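**Q** Coordinates for the following, if possible.
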Amino acid sequence: MTALVITTNYGVEQDELVKPLAALKEAGVPVTVAAASTDAIQTLVGDKDPGETVTPNMTLADVDPAGYDVLVIPGGTINADTLRTHDEAVALVQTFAKDGKTVAAICHGPWLLAEADVAGGKTATSYPSLATDLRNAGATWVDEELKRCEANGWTLLTSRTPDDLDAFSTAVVEAAR
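**A** From the prediction side, this is the model:
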């Protein structure tokens, strides 16, 4: 199994990128990080303070979704809001859902599910401020550490905040095994 993490080059919440990435690597899961460009990804801590930089392996436009089993969408308000404006990111989510694969999104990451029009009929969690957006996109929103939903022929894993990263990262690794 292989995993793909998608992000923009600025504004992703540091721990929501680096912790699932580290967990996948530690579990021996081949993982690729794709961003809008091949420039370094500048993470943020709490949406404001500069965090670590991460080097992407490729651009969103260069990803062949057929080569991956699990898609991971980290949050960060700036990242998530910008990522949903990238047609390539929207198309990746749509393809993973259509192909019956696993999509995992944390915090503000589920905004991309709404943009990709794949949230309908799913039960999901997110950062609380996205609850209305997800409901308007046809999802049932719940306030849980980790929500796994198998509806509509594909698996969705969602979590609320960086506080839920242990459960989220464990679920992502399990999905990629």
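**Q** hey, let's count contacts and neighbours off CA atoms from now on
**A** Fine.
**Q** What ranges does the protein have for its strands?
**A** 3-7, 10-13, 31-35, 41-45, 49-54, 58-59, 70-73, 102-106, 123-124, 140-141, 146-149, 155-159 (DSSP state E).
**Q** Can you convert the ones you listed into a markdown table and add a column each for distance to residue 131 and mean neighbour count?
**A** As requested, the strands of the chain are exported to a markdown table (distance: least, CA to CA, whole Å; neighbours: other CA atoms under 10 Å):
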| stretch | distance to residue 131 | mean neighbour count |
| --- | --- | --- |
| strand 3-7 | 21 | 25 |
| strand 10-13 | 19 | 28 |
| strand 31-35 | 26 | 22 |
| strand 41-45 | 22 | 22 |
| strand 49-54 | 26 | 15 |
| strand 58-59 | 30 | 18 |
| strand 70-73 | 17 | 27 |
| strand 102-106 | 13 | 27 |
| strand 123-124 | 9 | 24 |
| strand 140-141 | 6 | 18 |
| strand 146-149 | 14 | 20 |
| strand 155-159 | 12 | 26 |
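**Q** could I get those as a markdown table with distance to residue 20?
**A** Shown next, in a markdown table, are the strands of the chain (distance: least, CA to CA, whole Å):
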| stretch | distance to residue 20 |
| --- | --- |
| strand 3-7 | 9 |
| strand 10-13 | 12 |
| strand 31-35 | 10 |
| strand 41-45 | 14 |
| strand 49-54 | 13 |
| strand 58-59 | 18 |
| strand 70-73 | 8 |
| strand 102-106 | 10 |
| strand 123-124 | 19 |
| strand 140-141 | 23 |
| strand 146-149 | 14 |
| strand 155-159 | 12 |
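**Q** compare with the first, here's sequence two:
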Amino acid sequence: MTLDGTNILFLTTNYGTEQDELRRPMEHLRAAGARVTVAARRHEPVLTVVSDRRPGLVVEPDTTLEKADAEEYDAVVVPGGTVNADRLRTDVTAQRLVAAFADAGKPVAAICHGPWLLLESGVAGGRDLTSYPSLRTDLENAGASWHDRQVVVDRSGGHTLITSRRPADLDAFAAAIVDALEESTRAGGRRTATR
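**A** Sure, this is the predicted structure:
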């Protein structure tokens, strides 16, 4: 099974996104046949970082958070990077986008510090998830059950929630996103039209 005809939205700010947490899932999903769109706060280059300290690759966004519409996509992915995630979680447009995916029953995926946005979007409470370990208390205070595993997939809340801890977990994270989308297709889930 491939993800041909599937559209995936990545949310990011314009500075501080962990390079591999953006790049590697994008490559994995594209290799599986998905179309990937990067939405940033501004339609300017995304300056990624490596280990939150060193400059990483520059990524050109395809659209802005303001212009992105959850109805046009089959899943949303939130990469980490401490600065990126801290800025993204306070962005009301990003919060609304994540909530819209969840409300529509579409997969929501976040890695490392990305689950901060899940918390602020109201989709973490009552769910099993993981994150970078320093977020554990925040997520548990929001009503989530935190687990120290490379990937946690929770299907209990009307939509699939996929979370991982850190860049070392990226292969499992990307594979879980592909599995969730393939499962949705097998179950008769409707893919969005290719734009």
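**Q** before we move on, the earlier item: what's the closest of the strands of the first structure to residue 81 of the first structure?
**A** strand 10-13 (9.5 Å; CA to CA).
**Q** could you say what helices and strands that closest one packs with?
**A** strand 41-45, helix 77-83 (3 or more CA pairs under 8 Å, 6 or more residues apart in numbering; DSSP states H and E).
**Q** can I get those in JSON lines with distance to residue 151 of the first structure?
**A** Below are those laid out as JSON lines (distance: least, CA to CA, whole Å):
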{"stretch": "strand 41-45", "distance to residue 151 of the first structure": "32"}
{"stretch": "helix 77-83", "distance to residue 151 of the first structure": "23"}
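**Q** center of the first structure, which residue is that?
**A** Nearest residue to the geometric centre of the first structure (CA atoms, centre = their mean): residue 73, 1.1 Å.
**Q** Now do the same for that one: its match in the second structure.
**A** Alignment note: residue 73 of the first structure maps to residue 78 in the second structure; criterion TM-score structural alignment.
**Q** if we can go back for a sec, of the strands of the first structure, which approaches residue 171 of the first structure most closely?
**A** strand 155-159 (7.4 Å).
**Q** Excluding covalently adjacent residues, which one is nearest to the equivalent of residue 64 of the first structure over in the second structure?
**A** In the second structure, the residue paired with residue 64 of the first structure is residue 69, using TM-score structural alignment. Nearest non-adjacent residue to residue 69 of the second structure, counting by CA to CA, 6 or more residues apart in numbering: residue 97, 7.4 Å away.
**Q** how about that neighbour, what's its match in the first structure?
**A** Residue 97 of the second structure maps onto residue 92 in the first structure, by TM-score structural alignment.
**Q** Check residue 38 of the second structure too.
**A** So, by TM-score structural alignment, residue 38 of the second structure is matched to residue 33.
**Q** contacting residues for its match?
**A** The neighbours of residue 33 of the first structure, taking CA atoms under 8 Å, 6 or more residues apart in numbering as the test, are 4-7, 55-58.
**Q** that older thread, surely the match of residue 97 of the second structure is in contact with residue 65?
**A** Yes - if you go by CA atoms under 8 Å, residue 92 of the first structure and residue 65 touch, sitting 6.6 Å apart.
**Q** Looking at these two, which one has more neighbours?
**A** residue 92 (21 against 17; other CA atoms under 10 Å).
**Q** For the more buried one, give its distance to residue 49 of the first structure.
**A** 29 Å (CA to CA, to the nearest Å).
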